[in-house]
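*Asks:* Predicted model and sequence below, questions to follow.
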Amino acid sequence: MSGLQRDPSDYKTHLLKASGALRQAIRTAEHSGMTSGLAPGLVQGNVVILPADWAGDFLTYCQNNPVSCPLIAVSDVGNPALSGLGRDIDIRHDLPEYNVFRHGELVETTTDIGALWQDDMVAFVLGCSFSFEDALQQAGLSVRNIDMGVNVSMYRSNIPTVPGGRFHGDMVVSMRPFRAADAIRAVQVTTRLPKAHGAPVHLGDPSLIGIADLATPDFGDAIELRDGELPVFWACGVTPQVAVRNAKPPICITHVPGKMLITDLLNAELSIL
């Protein structure tokens, strides 16, 4: 039975116990690594945290770019809780690692942002490709980065996004290799999850989207491309970090690529079917 068809009753109870334990491990810094392949069946989220006077522009940016920035939650101003995603979530403590940007420059990574939290901050949570990785596996497809136990490969592309206020920039894409028949199946599976980036934005020659060398990703780890395989590219939730560098807000806090928020939502709840 696929991950998109499971009965959410006992299955969700089991998953919530697992997600609660994992968030606790993250909160206490017992786990600060990547979350790809962890908490299968549950939605993971990219995170962007901004002062309220920048939040309107960023919301517009997300609305203008729903493939790169599929919005699944926005916090109230100054409230670190996101009860719609999980009753005990506290965005100040529940990511394995955070990037801290000041005026567009990455100045710090940290495992906790309690000391950086401001009363005017707004947290945005965006859907993540790790959700569709679970669906791909449930469909019988091998996901190379999970098989290798490494982070997914992510690249800056030349695909423009639509500006939103002060936010603008090109799309970041993630790549997973498949043989042609499996690539077609991957398109079918991920199309059903638009809140997790949906269908790929490009297949094949990476130079057509401005990627010179697959062996040197801009974020994450290099993934082996084997004979007979196509590189398949999806929009990536690291895209906002490029837009943040361009917009230069006084402070912005994001997830470290590959280290996501674990929610209590089922991936099935993101499916359009």
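*Replies:* Everything's here; your move.

*Asks:* from here on, contacts and neighbour counts on C-alpha atoms
*Replies:* OK.

*Asks:* for Gln118, helix, strand, or coil?
*Replies:* Recorded secondary structure, Gln118: coil (DSSP: H, G, I helix; E, B strand; the rest coil).

*Asks:* can you give me the strands in the stretch 1-150 of the chain?
*Replies:* With DSSP state E, counting those that start in this stretch as the criterion, the stretch 1-150 of the chain has strands at 42-51, 71-74, 98-102, 105-110, 121-127.

*Asks:* Comparison target below:
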Amino acid sequence: MTPLAFRRNVRQGKFTGPTAGQCEGYVQANLAILPQAHAGAFRQFCELNDKACPLLAISNPGEWTLPTLGEDIDIRQDVPAYWIYRNGEKTEVVHQLVDVWRDDLVVFALGCSFSFEHLLLREGIPVRHVELGGSAPVYVTNRPNRPAGPFAGNLAVSMRPLAPADAIRAIEITSRYPGVHGSPVHFGDPSAIGIGDLGRPDFPGIADVRAGEVPVFWACGLTPQVALLGAKLDFAVGHAPGHMLVTDLRLDQAERSEALPVRSAPQVDPASRL
């Protein structure tokens, strides 16, 4: 299925689940949507923490299309599920944003590690949450982000359990794709990055580490949502964990040798700049 056909299925309510394993070879994107007044500081936050927040595109205020990422994208309807935040609390899980859309909202699309999982599978490297039809578990670490304006918090990471030899090969493969998080940030002892219990992820997913495997952690595009929670904005939106925007970008555009098509900065209130 093409990404366009997949997005239309999402828009029509025919697909509402996690997007891991969908449209292999194409880039998937995390989302953060927030008021224009905070867009300048949020862009700076992403640029300061680009391992977790690799920018793919930024909309102009009020726009829900992202033409550099794909044909006929409607960001209000083309993601299987969204989380809505109000004053630092998650208040709703919805499947469309038409009813809550505002003219001052700016969309940030960020690269997602789901984009490279088919490469691991082709190498015979198992991806547990894809095998089991779910999403990767995500944990908030003890590693602080570099702050910008009201945005700070700690790095979030997604986890995939791998045999040691597979982990080494996965590092080699994923390091070529910095636009979708690139190589892992840690593997082995979870406590070294502040994770006390792999069985209790901060964002839901399949945490199934078996005998002979080590947990491998990639920087995660839920890091911005951790920052959004801490900023306590009056209104913000993120994708529901594991439920991404599937773009028309080919994965090879996320390789080190080719720049991704980040749009120019949105118009922002000068008072929001640092």
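*Replies:* Alright, I've got the coordinates. Because the structure is a prediction, the values reported are computed rather than measured.

*Asks:* What TM-score do the two superposed chains give?
*Replies:* Overlay of the two chains. TM-score (TM-score structural alignment, normalised by the length of structure 1): 0.92; 257 aligned residues with a CA RMSD of 1.1 Å.

*Asks:* circling back to that earlier point, can you redo the strands of the stretch 1-150 of structure 1 as a markdown table with mean neighbour count?
*Replies:* Converted to a markdown table, the strands of the stretch 1-150 of structure 1 look like this (neighbours: other CA atoms under 10 Å):
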| stretch | mean neighbour count |
| --- | --- |
| strand 42-51 | 26 |
| strand 71-74 | 19 |
| strand 98-102 | 20 |
| strand 105-110 | 14 |
| strand 121-127 | 26 |
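
*Asks:* With distance to Glu133 of structure 1 as added columns, please give those strands in TSV.
*Replies:* Below are the strands of the stretch 1-150 of structure 1 laid out as TSV (distance: least, CA to CA, whole Å):
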stretch	distance to Glu133 of structure 1
strand 42-51	11
strand 71-74	18
strand 98-102	22
strand 105-110	26
strand 121-127	12
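
*Asks:* so how far is Leu261 of structure 1 from whatever residue of structure 1 lines up with Leu198 of structure 2?
*Replies:* In structure 1, the residue paired with Leu198 of structure 2 is Leu214, using TM-score structural alignment. Relative to Leu261 of structure 1, Leu214 of structure 1 is positioned 27 Å away (CA to CA, to the nearest Å).

*Asks:* Specify which residue of those two has the higher count of neighbours.
*Replies:* The neighbour count for Leu214 of structure 1 versus Leu261, taken as other CA atoms under 10 Å, is higher for Leu261 (27 against 18).

*Asks:* What residue in structure 2 is paired with the more buried one?
*Replies:* Match for Leu261 of structure 1 (TM-score structural alignment): Leu245.

*Asks:* And Ser129 of structure 1, by the same measure?
*Replies:* Under TM-score structural alignment, Ser129 of structure 1 pairs with Ser113 in structure 2.

*Asks:* My guess is that match contacts His181. True?
*Replies:* Yes. The criterion here is CA atoms under 8 Å, and Ser113 of structure 2 meets it with His181 at 6.1 Å.

*Asks:* Between the two, which contacts overlap?
*Replies:* Jointly contacting Ser113 of structure 2 and His181 under the rule CA atoms under 8 Å, 6 or more residues apart in numbering are 218, 220.

*Asks:* Name the nearest residue to Val74 of structure 1, sequence neighbours excluded.
*Replies:* Once flanking residues are discounted, Val74 of structure 1 sits nearest to Phe124: 4.6 Å by CA to CA, 6 or more residues apart in numbering.
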